[in-house]
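# A structural model of the following input is requested.
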Amino acid sequence: MNIFGIGLPEMILIMLVALLIFGPKKLPEIGRSMGKAIKGFQDASREFESEFKREADRLEQTTEIAKAPVPATPEVVATPVASAPSEAVKEVANATDA
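This next block holds a predicted model:
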């Protein structure tokens, strides 16, 4: 049995020292507290992982949309301009030259 790189003899030694330090009445409370802390850590880890996956999927979709071909836009046809405005521009240019 090997948990976190600690073998069975080391685990027994740690449990005996904990029993001597905290006593038989406090040891179950400490075990429950540690169990709750580990469960909370696992829940937070799972939530972080799922959030990371959601964000990666969102970025992947954004990248796919950005790589999609852009549909061609219709060309704008220039309409002929009336001759009156160009004559007015010529008159203004002549007036400023004089």
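# C-alpha from now on. contacts and neighbour counts both.
Will do.
# excluding its backbone neighbours, what's nearest Leu27?
In this structure, Leu27 finds its nearest non-sequential neighbour in Leu19, 6.7 Å apart by C-alpha to C-alpha, 6 or more residues apart in numbering.
# and the gap between that neighbour and Val89?
Using C-alpha to C-alpha, to the nearest Å, we find Leu19 at a distance of 101 Å from Val89.
# which one of those two is surrounded by more residues?
Using other C-alpha atoms under 10 Å, the more surrounded residue of Leu19 and Val89 is Leu19, with 14 against 11.
# mind checking the SS state of that one?
helix (DSSP: H, G, I helix; E, B strand; the rest coil).
# just give me the residue closest to the centre of the protein.
Glu55 (4.2 Å; C-alpha atoms, centre = their mean).
# quick one: that one and Ile38, what's the gap?
Note on Glu55: its distance to Ile38, by C-alpha to C-alpha, is 26 Å.
# let's see this one next to it:
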Amino acid sequence: MFSAGEIILIAIVALFLFGPTKLPELGRTLGRTLSEFKKGAQGLMEDAHAAAPQDVRQDAMQRPVPDPVSELITAPVQTDHAVPAQLQQTPSSRDKREDLRRLPE
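As a prediction, this is how the structure comes out:
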């Protein structure tokens, strides 16, 4: 995410802004806040898991996951697209273009 140089620069700026006595206190507070946030998020996940009925969880775990690669390989390819007459090349139009690409002699 950040390179070592950027982290050192951020640390130096934080040291100048907050001073050497306030910086450890800010670090502890930030660590406690992150810990509480993780505990709260974990509690929400556990509550959501407990609220889901058991049969729904079992059904979701037993349902096979489709393989997208095999679906792409076995999917039928449509090749019945007609080429408009304007895009079809005739031998004479192809020869004219080749003549234009040649250097004059």
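# TM-score them against each other, please.
TM-score of the superposed chains, computed with TM-score structural alignment, normalised by the length of the first structure, equals 0.53; 58 aligned residues with a C-alpha RMSD of 2.0 Å.
# follow-up on the earlier one: ok, the residue nearest to the centre of the first structure to Glu49 of the first structure distance?
In this view, Glu55 of the first structure and Glu49 of the first structure are 10 Å apart by C-alpha to C-alpha.
# go on, Leu16 of the first structure?
Distance from Leu16 of the first structure to Glu49 of the first structure, by C-alpha to C-alpha: 37 Å.
# which position in the first structure pairs with Pro20 of the second structure?
Superposed on the first structure with TM-score structural alignment, Pro20 of the second structure falls opposite Pro24.
# what's around that match, how many residues?
11.
# before we move on, which element is it in?
Assigned by DSSP states H and E, Pro24 of the first structure belongs to helix 8-67.
# what's the following helix or strand after that helix?
Using DSSP H and E, the next helix or strand after helix 8-67 of the first structure towards the C-terminus is helix 83-97.
# what about Ile12 of the first structure, how many residues nearby?
Neighbours around Ile12 of the first structure, by other C-alpha under 10 Å: 11.
# quick one: residues contacting the alignment partner in the second structure of it.
When the second structure is aligned by TM-score structural alignment, the residue opposite Ile12 of the first structure is Ile8. Contacts for Ile8 of the second structure were tallied using C-alpha atoms under 8 Å, 6 or more residues apart in numbering; there are none.
# could you do Phe52 of the first structure as well?
So Phe52 of the first structure contacts nothing (C-alpha under 8 Å, 6+ apart).
# quickly note the distance from it to Gly40 of the first structure.
18 Å.
# same check, this time on Pro85 of the first structure
Taken as C-alpha to C-alpha, the span from Pro85 of the first structure to Gly40 of the first structure is 77 Å.
# quick revisit: gap between the helix holding Pro24 of the first structure and the chain center?
21 Å (C-alpha atoms, centre = their mean, to the nearest Å).
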